[in-house]
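Visitor: below is the sequence, then the predicted model.
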Amino acid sequence: MSADPTYDAARRVIEGYARMRLTIGTVESLTGGLLCAALTSIPGASGVVRGGLVVYATELKATLAGVPAGQLAQDGPVSESTARSLAGGAIRRTGAAVGIATTGVAGPDKQDGHEVGTVWLGLQLPGQPAEAREYRFKGDRDQIRHQTVLTALEWLAGRID
C-alpha cells in the first residue's frame, strides 16, 4: 500500500469500477484537472476513465458542461444545483456511465459571497438522479484542492459494489 492516500483512493476507484464495468467522466472547476489526473495515474485507468473537462470559467460550465445558463445566473457556480448539473454534464459530454464534478472556492479570496474552502461535489450514477454534497475545507489553496480530490475519490470508492 502506498503512503499517498490520494493514490490509494484512486487505485480503489479504478480497480472497483473496472470490476463493475463502469466508466467515469469528470467535470472540474476548482480542482483544474487534478481529479482526472489522480484517476489516470493508476494502471488500468484507460479502461475506466473516459475523460474530463476543466470548466474553470463560469461561462464554460454552461457552454462545455451543459449547466443551464439561467440556473448559473440564479444559483451561481458554487451551488448544489451546479454540482449536480456538472455531474450530469460529465456523463453527457464524455459518454461515461458515472459523472463526478467539483466546484467551489479554493482561495485566496471569497467568491460571490462564498468563503474560501466552500466546495460542492456532484455525483451521478447510472439510472440515478445526480447527488451533491457540500464541504467546508480548511487550509491554503493547494490543501483545499487536494482535500477536494481525495474526498471525491472516497465518495466514488464508497459506491463500489
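Guide: That came through fine.
Visitor: from here on, just use CA atoms for contacts and neighbour counts.
Guide: Will do.
Visitor: what's the helix or strand for the most centrally placed residue in the chain?
Guide: Geometric centre of the chain, nearest residue: residue 101, 2.6 Å, by Cα atoms, centre = their mean. Assigned by DSSP states H and E, residue 101 belongs to strand 98-104.
Visitor: what helices or strands is that strand leaning on?
Guide: Under the contact criterion of 3 or more Cα pairs under 8 Å, 6 or more residues apart in numbering; DSSP states H and E, strand 98-104 touches strand 24-28, helix 80-94, strand 118-124, helix 141-157.
Visitor: how about it: buried residues?
Guide: Across strand 98-104, burial judged by 16 or more other Cα atoms under 10 Å covers 98-104.
Visitor: now it against helix 80-94, angle please.
Guide: Computed by axes from the mean of the first three to the mean of the last three Cα atoms, to 10 degrees, the angle separating strand 98-104 from helix 80-94 equals 130 degrees.
Visitor: ok so, going back, tabulate the buried residues of strand 98-104 (a markdown table), appending distance to residue 80.
Guide: Output for the buried residues of strand 98-104, formatted as a markdown table (distance: Cα to Cα, whole Å):
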| residue | distance to residue 80 |
| --- | --- |
| 98 | 18 |
| 99 | 15 |
| 100 | 13 |
| 101 | 11 |
| 102 | 11 |
| 103 | 9 |
| 104 | 10 |
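Visitor: which of these sits closest to residue 84?
Guide: residue 101 (7.8 Å; Cα to Cα).
Visitor: putting a second one here so we can go through both:
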Amino acid sequence: MTETAEPLVSGARAAGLVISTAESCTGGMISAAITDIPGSSAVFDRGFVTYSNAAKQAMLGVRGETLDTHGAVSEEVAAEMAAGALARSEADLAVAVTGIAGPGGSEFKPEGRVCFGLARRGAETRTETVEFGALGRDRVRAATRDHALALLLGALGAPRT
C-alpha cells in the first residue's frame, strides 16, 4: 500500500467524489492500492484494466484513429482512456495510465515513459507524460501507480467548473 492511497480515500470521502481508473501498464495496481484502504467502497466505483488496444477501444471508447496516429503510449490515448472511464462509470474523477514499463522500448518511446490522463466531470481532461527512465519493470509500474494516486489526490481540491 502506498502512503498516498489513504489520504486519497479520506479526501475523496470528504469532497464527496467517486473515483474510477483506466489502467494499461499498471494492470490494476492503482485500483488495488485504492481498494486496499478500508472504506474505499464509498469512493471507488470501478477500474478498467485495458492492456490491449482492443480492450482500450471496446471498454473505454478509445478511437482506432487515435491509436493509429499516436500509438497506445501517448497523451492523446491517455486522455481518451480517462474520458472513457469517466463516461462509463459513476465516478466524478478518473485517472488513466498507458506506458512502457519494460524491458524494452524504442528510440521514440523509451522504457519508463508513461502518459497520464486525468478527467473530472465538468472540467477539461488534463494529460502529462513522465519519463521515469529504465528503472526496471517493477519500479516503473510502482512509480506510475504512485504518480497516478498523487494526481488524483491533487485533483480533489480542484474547483468544479
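Guide: Structure received. None of the values given here were measured: they were computed from a predicted structure.
Visitor: so where is the strand holding residue 101 of structure 1 in structure 2?
Guide: Per the alignment by TM-score structural alignment, strand 98-104 of structure 1 matches residues 93-99 in structure 2.
Visitor: mean shift of the matching stretch relative to structure 1?
Guide: Aligned to structure 1 and superposed, stretch 93-99 of structure 2 gives a mean residue distance of 0.6 Å (mean Cα distance after the TM-score superposition for structure 1).
Visitor: not counting sequence-adjacent ones, nearest residue to residue 121 of structure 1?
Guide: The shortest distance from residue 121 of structure 1 to any non-neighbouring residue, by Cα to Cα, 6 or more residues apart in numbering, is to residue 102 (4.8 Å).
Visitor: tell me the contacts of that neighbour?
Guide: Counting by Cα atoms under 8 Å, 6 or more residues apart in numbering, residue 102 of structure 1 touches 27-31, 83, 86, 119-122, 148, 152.
Visitor: before we move on, what about residue 72 of structure 1?
Guide: Counted by Cα under 8 Å, 6+ apart, residue 72 of structure 1 has contacts 58, 62, 82.
Visitor: related to what we said a few turns ago, most tightly packed of the helices and strands packed on strand 98-104 of structure 1?
Guide: Neighbour counts (mean count of other Cα atoms under 10 Å) averaged over each of those peak at strand 24-28, with a mean of 30.
Visitor: what angle do that one and helix 80-94 make?
Guide: Going by the same axes, to 10 degrees, strand 24-28 of structure 1 is angled at 130 degrees with respect to helix 80-94.
Visitor: run a quick neighbour tally on residue 51 of structure 2.
Guide: By other Cα atoms under 10 Å, 17 other residues sit near residue 51 of structure 2.
Visitor: what's it aligned with over in structure 1?
Guide: Match for residue 51 of structure 2 (TM-score structural alignment): residue 56.
Visitor: its match reaches residue 27, doesn't it?
Guide: No - with contact defined as Cα atoms under 8 Å, residue 56 of structure 1 does not count as touching residue 27 (9.7 Å).
Visitor: what does residue 17 of structure 2 align to in structure 1?
Guide: Using TM-score structural alignment, residue 17 of structure 2 lines up with residue 22 in structure 1.
Visitor: excluding its backbone neighbours, what's nearest its match?
Guide: Nearest residue to residue 22 of structure 1, sequence neighbours excluded (Cα to Cα, 6+ apart): residue 97, at 5.8 Å.
Visitor: for that neighbour, what are its contacts?
Guide: Applying Cα under 8 Å, 6+ apart, we find residue 97 of structure 1 in contact with 22-25, 91, 125-126.
Visitor: and it, how far from residue 49 of structure 1?
Guide: 10 Å (Cα to Cα, to the nearest Å).
Visitor: got any residues that touch both of these two?
Guide: Residues touching both residue 97 of structure 1 and residue 49 (Cα under 8 Å, 6+ apart): 23-25.
Visitor: what's the closest non-adjacent residue to the aligned partner of residue 131 of structure 1 in structure 2?
Guide: With TM-score structural alignment as the criterion, residue 131 of structure 1 lines up with residue 126 in structure 2. Spatial nearest neighbour of residue 126 of structure 2, excluding adjacent residues (Cα to Cα, 6+ apart): residue 118 at 5.2 Å.
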